[in-house]
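Student: Show me the folded form of this:
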Amino acid sequence: MANALTAATPPGSTGRNKTNNEAWLDFWAARPLPILQSTKAALTGYVGKSEAARTDDVVDLVLRDPLLTAHALRHINQRRRSSMTADVVSLENVILLMGLESFVKKFTALPTVESVLLPAHQARYFSLLRHIATARLAAKLAREFGVLRYDARLDEIYVTALLADLPVMLRHIDVGMNEPVPPVELASVMLPLFARWRLPEVFNALLDDTVASNQRSMLHQTALRLAEHLQLGWWQAGIADEVHRAGHALGIEQYTVWEIICRTLLHFARNDWPYPQIFPPARWLPMIAGDWPKPQVKTEKAETKPAEASRPTVQDILRELQHAGQSGASFNQIMGLTIRAHSDGIGLKRIVFGLLLAGQNALKTRYIVGAAENDPLRTFHIDLSAPHIFTKLMLKPQSIWINATNRGQFESLLPRGLRQAIGQGEFLAMSLFVENKPVGIFYADNRGEPVTESQYNAFKQVCLMAGQSLTRQAKRLELGS
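Tutor: The predicted structure is shown next:
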């Protein structure tokens, strides 16, 4: 919806806008970004206390403020680096590279939004808070969709959504700056801004609507549009189309998508809404037509049934696994969560992790679940000196699903003796890499029963997340943290 900040460009002003855009980009090229006062106050609490601080707590704090997130990523990605240095996307990696104490000291020195806009520009300030809240809601929705499609790089999805409205946020701030800010055409400046700041290229890929045919990008942009529409009510034109689009892409019913949206809105309003000046979009939900819940009548205490409902979902364990990697969990803890995800979350019947014995060039059982005492998988031992499908898997992180469709193609490539150990059914296998080094192979099956495609997709996602968590752990050990 057009307003004073987003009004359409007059005809014939394209050349002038190009000049204005360049001047605006120059203005913000290296200028410190103001951050929210609440962010600065909370971050200041870590000054001199970095040894007792948890990195993931600081990351959560920074991700509540898109302006600080953008400033930190701009700072770290503009550092001098070699051609082999990768873009830094996650705030956790920014802290690892800078050190927590240095991170806190540097960014608590930034000015605040409140000092720039208040008391003279309250309307701009409240409007900026609405945009920040919308960005955070969009990031949460994008992450929920990413989890459902087993996206291995949730940090990319979350941070890109958080920064998608960054030019508009900066435009809100310019009225309070000490010197005049050049005019800008907001519709055409976002991608050049990210490029000028050397932010990761994946941000542009996710935000560029010319590649929206890509499912990842399309779902990401759907989350952005939903967050914008939901600020004005669930009945807004376009919401039904976005829900349908998300359901089709994710392979789930539309009512399931809507349940995810409602759950996210309510959680955001109840637990994570620090903006008393503006109303959360969840305020509209009571207006949805439907029956009032009937009052419950107190009855005698019923016999409790086994906790079927307490069984964790894949998404629950993935979040737990991601948190384990961020909070310094041990190798055994991360592997335990991974095995649990395969068994309890995905529902696979037999799971084995074969650890690479580097000195022997072989795989040997380290963890096993679901196998009887006399199961040959308990003595799982595969020689890697001979070429076969498992030696191929150990070349890079990759997976395979042996099933009735491809069995004829791959059966002759299986390691000697594997079929005698596992039987004749379908199975899954995927290599585990930590810091680009092979560690072992996950094996899973359903004890002779078919494996579903959803199980295979979830299996790959869990294995990838395990590798990422173990890599974070290894980096911490290298840094001595």
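
Student: contacts and neighbour counts: CA atoms only from here.
Tutor: Will do.

Student: distance between whichever strand or helix holds Arg16 and the chain's centre?
Tutor: Element membership of Arg16, judged by DSSP states H and E, is helix 14-27. Here helix 14-27 shows a centroid-to-chain-centroid distance of 33 Å under the convention CA atoms, centre = their mean, to the nearest Å.

Student: now stretch 21-39
Tutor: Counting by CA atoms, centre = their mean, stretch 21-39 comes out at 25 Å from the chain centroid.

Student: Help me confirm that Ile317 comes into contact with Leu337.
Tutor: Yes - with contact taken as CA atoms under 8 Å, Ile317 and Leu337 are classed as touching, separated by 7.1 Å.

Student: still on that earlier bit, so what touches the helix holding Arg16?
Tutor: Counting by CA atoms under 8 Å, 6 or more residues apart in numbering, helix 14-27 makes contact with 181-185, 189, 193, 196, all of which sit outside it.

Student: Another sequence for comparison is provided below:
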Amino acid sequence: MFETHATRDLEGWLSLFSSAQMPVLRQTARRLDEARQHIDRVTGRDITDIVLQDPLLAIRVLAYIQSCGSKRLRSDITNIASAVLMLGVEPFFRKFEDPPTIEATLSRKPQALLGVLQVILRTQRASRYAHDWAFARHDMNVEEVALAALLNDLAEILLWCFAPEQAIEIRARLQSGRTLRSSSVQQEVLGFPLADLQLALCRAWQLPELLTMLMDSRSAHLPRVQNVRLAVNLARHSVDGWSDAAIPDDFAAIESLLNISRETLLARLQLPPELVPRLAAPQTAGAEGSSRRA
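Tutor: Below is the predicted model:
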């Protein structure tokens, strides 16, 4: 575990996270080990499916690919399937053998472990939404969009792993003031919003410009970026249930992006039947007590 300090500046946090050995989910390590035992039957698609459930393994794979090969070749690798194809099955397992796990890293910090697992669950949900909507939009590269949603909260995940005290403080402040904006609280605790660290990490790890753009709210006018942003927002607002006051706004924006009705959207979301009647009718969002925005 790394020692962290609240006075660390953006460059300091960037250096900390860039030098850290990224852990993966224990379930990911188990699935990789099982696949390795049947390496003669494992395909690139099998590996890709494992990687795309774990944002930290996904960023490890992308960062490694960007560190090798020509600039022209690296620019073509914008999804995990292409990265695995470039590496090959056996070299992949050699490179990512016996990774540390998040559960072991945070074994003595149960509150931080719960926090990071909650964020990862949220990113997994966002990735599923983004994939489904990109497919519905006939996007040329659905996995790029899903991957961008999976990695959107990477900086927050890393904060929970390597600076749990700061992550816990941010969450406590947000819970004590339900109308506070996440970015403002992050600014108070860290000296900058996590979105700034996220983009700095993308640049430091030389992630493909396309992926960086898909995670950058400054490109929000582009349909693919809207796809990612709306998936992230809905996952954030629904992770604790479907009563958040911001959800009607989310639904309206998604319906506009996909050009579908509320009924069709609810069917795509595969919600429990008992929730559908309450969510079926368009509502007026933005009322008093609505969810804080990031």
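
Student: returning to what we had before: between the contacts of helix 14-27 of structure 1, which has the most around it?
Tutor: Val184 (23 neighbours; other CA atoms under 10 Å).

Student: Which residue, neighbours along the chain excluded, lies closest to that residue?
Tutor: When the adjacent residues along the chain are set aside, Val184 of structure 1 lies closest to Asn21, with 5.0 Å between them (CA to CA, 6 or more residues apart in numbering).

Student: again with Leu56 of structure 2
Tutor: With CA to CA, 6+ apart as the criterion, Leu56 of structure 2 has its nearest non-adjacent residue at 5.8 Å, and that residue is Val24.

Student: wouldn't Ser183 of structure 2 be in contact with Asp196 here?
Tutor: No - using CA under 8 Å, Ser183 of structure 2 makes no contact with Asp196, being 9.9 Å away.

Student: Compare neighbour counts for those two and give me the winner.
Tutor: Ser183 (16 against 13).

Student: element containing the more buried one?
Tutor: In this structure, Ser183 of structure 2 sits in helix 182-190 according to DSSP H and E.

Student: Distance from the chain centre to that helix, please.
Tutor: When distances are taken as CA atoms, centre = their mean, helix 182-190 of structure 2 is centred 19 Å away from the chain's centroid.

Student: by contact count, what packs against it?
Tutor: Helix 182-190 of structure 2 sits against helix 164-176, helix 194-204, with contacts defined as 3 or more CA pairs under 8 Å, 6 or more residues apart in numbering; DSSP states H and E.

Student: Point out the most buried one among those helices.
Tutor: With neighbours defined by mean count of other CA atoms under 10 Å, none of these is more surrounded on average than helix 194-204, at a mean of 18.

Student: Output the contacting helices and strands for that one.
Tutor: Under the contact criterion of 3+ CA pairs under 8 Å, 6+ apart, helix 194-204 of structure 2 touches helix 10-19, helix 154-162, helix 182-190.

Student: In TSV, list the ones you listed along with distance to Gln226 of structure 2.
Tutor: TSV is the format used below for these (distance: least, CA to CA, whole Å):
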stretch	distance to Gln226 of structure 2
helix 10-19	27
helix 154-162	18
helix 182-190	19
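
Student: Tell me which of these approaches Val232 of structure 2 most closely.
Tutor: When those are compared for distance to Val232 of structure 2 using CA to CA, the nearest one is helix 154-162, at 12.2 Å.

Student: in structure 1, what residues pair with that closest one?
Tutor: Mapping helix 154-162 of structure 2 onto structure 1 (TM-score structural alignment) gives residues 166-174.

Student: What residues of the matching stretch count as buried?
Tutor: Residues of stretch 166-174 of structure 1 classed as buried under the neighbour-count rule (16 or more other CA atoms under 10 Å) are 166-169, 171-174.

Student: Quick one: the strands in the stretch 351-481 of structure 1, in order.
Tutor: In the stretch 351-481 of structure 1, strands defined by DSSP state E, counting those that start in this stretch lie at 362-369, 381-383, 399-402, 427-434, 437-445, listed in chain order.

Student: Contacts only, for the equivalent of Glu242 of structure 1 over in structure 2.
Tutor: In the superposition onto structure 2, Glu242 of structure 1 corresponds to Asp250 when matched by TM-score structural alignment. Remark: with contacts taken as CA under 8 Å, 6+ apart, Asp250 of structure 2 is in contact with 230, 233-234.

Student: Apply 10 Å and report the result again.
Tutor: The contact partners of Asp250 of structure 2, taken as CA atoms under 10 Å, 6 or more residues apart in numbering, are 230-231, 233-235, 237, 256, 285.

Student: cool, Leu206 of structure 1 as well?
Tutor: The contact partners of Leu206 of structure 1, by CA under 10 Å, 6+ apart, come to 156-157, 160-161, 164, 212, 214, 216-221.

Student: Make a ChimeraX selection of the buried ones in these.
Tutor: Here is the ChimeraX command that picks out the buried ones among the contacts of Leu206 of structure 1, judged by 16+ other CA under 10 Å:
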select :156,157,160,161,164,212,216,217,218,219,220,221
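
Student: which residues does whatever residue of structure 2 lines up with Arg198 of structure 1 contact?
Tutor: Under the alignment (TM-score structural alignment), Arg198 of structure 1 maps onto Gln206 of structure 2. Counting by CA under 10 Å, 6+ apart, Gln206 of structure 2 touches 62-67, 74-75, 200, 212.
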